[in-house]
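> one predicted model, sequence on top.
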Amino acid sequence: MTTAFHPADGHLHASAAFEGQGSCIAAARDMAASFLSRMRTEHSVAVSQRALELTRLVVSELVTNACKYAAGPVLLDLRIAGELVEIQVWDSDPVLPMARAAEAGRVGQHGLEIVMAVCQGFETTREPVGKRITARLALTDDPPGHVAQRRR
């Protein structure tokens, strides 16, 4: 794993490259938590505990899928974008993920559904090699456009 932190370009973000092994999932979760903790303490970014835990969850689910379905490296980029944390995961598999239809007896394979339920934004993009998944999470507990408000 390599990480980089780039405040000089006007954006608060961090990047890491992982080998795509199972152990990278925990490392990616830890990197995300460390990034948000640094944003809170060093840059006075408002980050709730809920946002930190949801970020860990989303990173875990996206990196798990990358390790499971794509051979090779996984890239993780985290960026503060206004009142959101933007999580981007790149892998070498060009097939875009799709949430599965509800099945009463299905065990597992709910990760993408979970990610989409907790995020304020989600998109997938094919890249020249592989794909990039982008998820955006609110940094505070009651953001504009929060999931509970969208259902009304």
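Perfect, thanks for sending it.
> contacts, neighbours, all on C-alpha from now
Will do.
> confirm that residue 134 sits in a strand.
Yes. Applying DSSP: H, G, I helix; E, B strand; the rest coil, one finds residue 134 inside a strand.
> name the nearest residue to it, ignoring sequence neighbours.
residue 88 (4.4 Å; Cα to Cα, 6 or more residues apart in numbering).
> the one you found in helix, strand or coil?
Local secondary structure at residue 88 is given as strand here, using three-state DSSP.
> wait, it sits on residue 137?
No. Counting by Cα atoms under 8 Å, no contact exists between residue 88 and residue 137, whose distance comes to 11.4 Å.
> the more surrounded of the two?
residue 137 (25 against 22; other Cα atoms under 10 Å).
> at which residues are the strands of this protein located?
Secondary structure of the chain (DSSP state E): strands at 2-5, 13-18, 74-81, 84-91, 121-126, 131-138.
> with distance to residue 24 added, can I get those strands in a markdown table?
Formatted as a markdown table, the strands of the chain follow (distance: least, Cα to Cα, whole Å):
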| stretch | distance to residue 24 |
| --- | --- |
| strand 2-5 | 11 |
| strand 13-18 | 6 |
| strand 74-81 | 9 |
| strand 84-91 | 13 |
| strand 121-126 | 21 |
| strand 131-138 | 17 |
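> indicate which one of the ones you listed is closest to residue 43.
strand 74-81 (10.8 Å; Cα to Cα).
> ok, second structure coming up, stack it against the first:
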Amino acid sequence: MVVSELMTNAVKYGSDPIELVLARADDMVTVTVRDGGTTLPVPRPADPCRVGQHGLEIVAALSRDVDIRREPPGKRVTARIALS
């Protein structure tokens, strides 16, 4: 779900190039998605009446932490997911 949400956001709101990196270390999986867009995603408060735009909210709920940063040529979103 985390990979799907981050990749969907990169395709929908970012720009090329898009890169996905998955890494495992001990009891954590790190999902990193980079894209060429410069606009950083902003977490929104939970709103059950809002239709759509819950991707980052879902990623945050499923992850131990989420890091969003600008880096040349665009941005990077990294989610760390506990396996245990």
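Everything's here; your move. Quantities reported herein were computed from a predicted structural model and do not represent experimental measurements.
> and the TM-score between these chains?
Structural agreement between the overlaid chains, expressed as a TM-score with TM-score structural alignment, normalised by the length of the second structure, amounts to 0.91; 84 aligned residues with a Cα RMSD of 1.2 Å.
> what residue of the second structure takes the place of the residue nearest to residue 134 of the first structure?
Matched by TM-score structural alignment, residue 88 of the first structure corresponds to residue 32 in the second structure.
> what do you get for residue 99 of the first structure?
Checking TM-score structural alignment: residue 99 of the first structure goes with residue 43.
> just checking, that match touches residue 58?
No. Proximity of residue 43 of the second structure to residue 58 does not meet the contact threshold set by Cα under 8 Å, at 10.1 Å.
> these two: which is more packed in?
Ranked by neighbour count (other Cα under 10 Å), residue 43 of the second structure and residue 58 place residue 58 first, with 15 against 12.
> what number of residues lie near the aligned partner of residue 128 of the first structure in the second structure?
The equivalent of residue 128 of the first structure in the second structure is residue 72 (alignment by TM-score structural alignment). The burial count assigned to residue 72 of the second structure is 12, neighbours taken as other Cα under 10 Å.
> contacts only, for residue 72 of the second structure.
residue 36 (Cα atoms under 8 Å, 6 or more residues apart in numbering).
> ok, longest helix in the second structure?
For the second structure, the helix reaching the highest residue count under DSSP state H is reported as helix 2-13.
> ok, back up a step: my read: the match of residue 88 of the first structure touches residue 20, true?
Yes. Applying Cα under 8 Å as the test, residue 32 of the second structure and residue 20 come out as touching, 5.8 Å apart.
> separation between residue 135 of the first structure and residue 87 of the first structure?
Distance, residue 135 of the first structure to residue 87 of the first structure, by Cα to Cα, to the nearest Å: 5 Å.
> between those two, which is the more surrounded one?
Residue environment comparison for residue 135 of the first structure versus residue 87 gives the larger neighbour count to residue 135, 25 against 22, counting by other Cα under 10 Å.
> measure the nearest residue to the more buried one once chain neighbours are set aside to residue 37 of the first structure for me?
Spatial nearest neighbour of residue 135 of the first structure, excluding adjacent residues (Cα to Cα, 6+ apart): residue 122 at 4.4 Å. Here the criterion is Cα to Cα. By it, residue 122 of the first structure lies 23 Å from residue 37 of the first structure.
> and what of residue 103 of the first structure?
The spacing between residue 103 of the first structure and residue 37 of the first structure, counted by Cα to Cα, is 38 Å.
> show me what contacts the closest residue to residue 33 of the second structure other than its chain neighbours?
The shortest distance from residue 33 of the second structure to any non-neighbouring residue, by Cα to Cα, 6+ apart, is to residue 20 (4.7 Å). By Cα under 8 Å, 6+ apart, the contact set of residue 20 of the second structure is 7, 31-34.
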